[in-house]
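[1] Fold the following for me, if possible:
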Amino acid sequence: MSSSIATTRFSFLDRSRTREGHDGPQALRDTVTLAATAEALGYHRFWVSEHHSVPGVAGSAPTVLAAAVAAATSTIRVGTGGVMLPNHQPFVVAEQFGVLASLFPGRIDMGLGRSVGFTDGIRRALGRDRQDADAFAGQLAELLGWLDGTQQAHPQVHARPAEGLRVPPYVLATGEGAAVAAAAGLPLVVGDLRGREKLMRAVDVYRSGFRPSAWGREPYVIVSGTVAVAGTEEEARRLLVPEAWSMAYSRTHGSFPPLVSAERIEALAMTEKERRLFENGLEGHLAGTEDRVRAGLELVIEETGADEVLVTTSTYDREALVDSMRRLARIAGLG
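    You can find the predicted model right below:
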């Protein structure tokens, strides 16, 4: 094992993807089960995501799901990747994480993103619009103020039981969020691994603009992306097939579908556009045998100086996913 991998933390984010024959409730139960597996394998943290009105994703209430994950585990850190702050009132988010941190002290992470609902209809249902994402920095400052008791906008109002609790915040970013994280002195979560130049620009912006804060004295970078490890290159590729097809389908039909098996997808007669998008979706990930993925990880960590790798792999075959997690844990020397 290389020294760079040996000194890097490895964590897992599960999007609670629905699968053909496995509905939303089952997807949520699968997420809780996968968290216990990640804990047993020695992963550092396990995060869940927020998506609204997406047919292929069941995780719409990340703080609720995080509570179930934390209750089913005992040592792994648990959090959100992330709560989309523009969709919520910072006061309520503070209260929710205060409850989580009170019930599971020392184990809760508060991952925060700046996205709003994907469509106009979803944004209207949430009572938000596109411009709310531009207020992320101010919302973040308000949220942190509810936690440390410094907020002044609402005198004599307190976020209980959050006020005074130490709930580590993280900023999820693909672009502008990197500067927000730097200015706030918070850890940065950035992806994906396929857009390496864009990722590197975000990391450079973050490191160059980082201002130490009560929440972080030094920059902390978590790079996220798909990692698929198997006994052969072809087996690893097949792990990527279901998500690649879902992405291709969503971009040609306007709806993000549940995952289906690699066998079904490989038998499809795709249009030229679908085939092009599908093949593009298979490219750029860290996928292959243990030796190949080890080399890829060494390069990513060297290029980015990442302190942590957050794996975001989704696939139809859960047994193959768990096998990939085991192989990655072996590469990383977890245990």
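[2] from here on, contacts and neighbour counts on C-alpha atoms
    OK.
[3] Which residue ranges of the protein form helices?
    3-6, 24-41, 62-72, 90-103, 120-126, 136-148, 177-184, 196-209, 233-253, 262-266, 272-281, 290-304, 318-332 (DSSP state H).
[4] what's in contact with the second one?
    Contact partners of helix 24-41, identified using Cα atoms under 8 Å, 6 or more residues apart in numbering, comprise 12, 14-19, 45-46, 57-59, 65, 68-69, 72-73, 75-76, 322, 325-326, 329, 334-335.
[5] Any buried residues in it, and which?
    Residues 24, 26-28, 30-32, 34-39, 41 are the ones in helix 24-41 that count as buried (16 or more other Cα atoms under 10 Å).
[6] Over to the first one?
    Buried positions in helix 3-6, judged by neighbour count with 16+ other Cα under 10 Å: 4-5.
[7] what packs against it?
    Packing partners of helix 3-6 (3 or more Cα pairs under 8 Å, 6 or more residues apart in numbering; DSSP states H and E): helix 290-304.
[8] to compare against the first, here's another:
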Amino acid sequence: MRISLLDRSRTRRGEPDSAAVVGTVERARRAEELGFHRFWVAEHHAVPGIGSGAPTVLMAAVAAATERIRVGSGGVMLPNHQPLVVAEQVGVLAALHPGRIDLGVGRSLGFTAPVRRALRSDARDTFREDLDDLRALLDGTAPVTARPRLDAPVPLFVLATGKGLAVAGDLGLPVVVGGPVLDDPAALADYRARAGAAAHVIVSADVLIGAPELALPEAWALAAARTTGEFPPLEPPDPARRMTDRQRGAVDRAVARTLVGDELTVASRLDDLLSRTAADELMISSSTWDRAALAESDAKVAALLR
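    As a prediction, the model looks like this:
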């Protein structure tokens, strides 16, 4: 089972945003030493809890700081970019770091209306057409040629939920899935039926080996986002935090979805997850306030699945 990391450059209360970006590069170096297969970064715009909205720029920094690990995006959001520009950016990265660059793409728009306006987002859904155009640009069959030309196309992945799974299946593209889709065997079966022999499922999950309290900072941030509309920086875990019933429910659900605990507990829950989804790969997307505890968790997960 190949295991990888997705790092969203999570900010922390009281730290500058730059610390989150530096932390991403440092985590990538450790991930390579631990033997992880891929290290991906994300795209979120104008979100207090996320330090970087420029995945290809951060990919360049990560690739330059490492030597072997595959570097990718989880993902570039196609509604915010022209396919030609995306193909050119990852083409440059692949030319500089041959055989190491992945391109994961998604369809999410900005988190709030002001962000969507700042991104000049269009309400039209052109994801299927954009994927067709992007794949043609990557494999050299488009009417124009993205430069630099490459000997082999950059691998393309779809961050998929619901309709996106069907689109990826029809196009025969590998997918990265997480959240509620992991509990929807019919959706995964439909994707595999559509994709046929090309089907490839990477399961994304929050995995933390350590004290259960490690899951609280991210759970609280998710609860805050759902109840206040703002995804905040991580804060130290506070089991006694005062919350509304709605917030408490959101925190409890987020903690329940996190695979957290000692090695035996996490191993058992991972076995169940991978069995239910018939995953081809596992991508860990966890974060927590304590950077040292997160590094220790990454090392224990790598040892567990090695």
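[9] coming back round to it: max pairwise distance over the buried residues of helix 24-41 of structure 1: which two?
    Maximum pairwise distance among the buried residues of helix 24-41 of structure 1 (Cα to Cα): 25.6 Å, between G24 and L41.
[10] Counterpart of W220 of structure 2 over in structure 1?
    Under the alignment by TM-score structural alignment, W220 of structure 2 pairs with W245 in structure 1.
[11] Counterpart of H158 of structure 1 over in structure 2?
    In structure 2, H158 of structure 1 lands on T145 (TM-score structural alignment).
[12] wait, its match sits on R135?
    No: using Cα atoms under 8 Å, T145 of structure 2 is not in contact with R135, being 11.9 Å away.
[13] Looking at the two now, which is surrounded by more residues?
    R135 (20 against 16; other Cα atoms under 10 Å).
[14] Please work out how many residues are found near E274 of structure 1.
    E274 of structure 1, neighbours per other Cα under 10 Å, totals 19.
[15] That one maps to what in structure 2?
    Per TM-score structural alignment, E274 of structure 1 is aligned with Q247.
[16] number of nearby residues for the closest residue to its match other than its chain neighbours?
    Leaving out its chain neighbours, the residue that sits closest to Q247 of structure 2 by Cα to Cα, 6 or more residues apart in numbering is A223, at 5.4 Å. By other Cα under 10 Å, 25 other residues sit near A223 of structure 2.
[17] same question, E15 of structure 2
    Neighbours of E15 of structure 2 (other Cα under 10 Å): 11.
[18] Residue nearest the middle of structure 1, spatially speaking?
    Structure 1 has G81 as the residue nearest its centroid, 3.9 Å off, counting by Cα atoms, centre = their mean.
[19] tell me the contacts of the aligned partner of it in structure 2?
    Using TM-score structural alignment as the criterion, the counterpart of G81 of structure 1 in structure 2 is G74. For G74 of structure 2, the contacting residues are 6, 40-43, 103-106, 159, by Cα under 8 Å, 6+ apart.
[20] Pick out the most distant pair among these.
    Applying Cα to Cα across the contacts of G74 of structure 2, the maximum distance is between L6 and G106, 14.2 Å.
[21] ok, V57 of structure 1 touching S246?
    No: using Cα under 8 Å, V57 of structure 1 is not in contact with S246, being 11.2 Å away.
[22] which residues does E142 of structure 1 contact?
    Counting by Cα under 8 Å, 6+ apart, E142 of structure 1 has contacts 90-91, 151.
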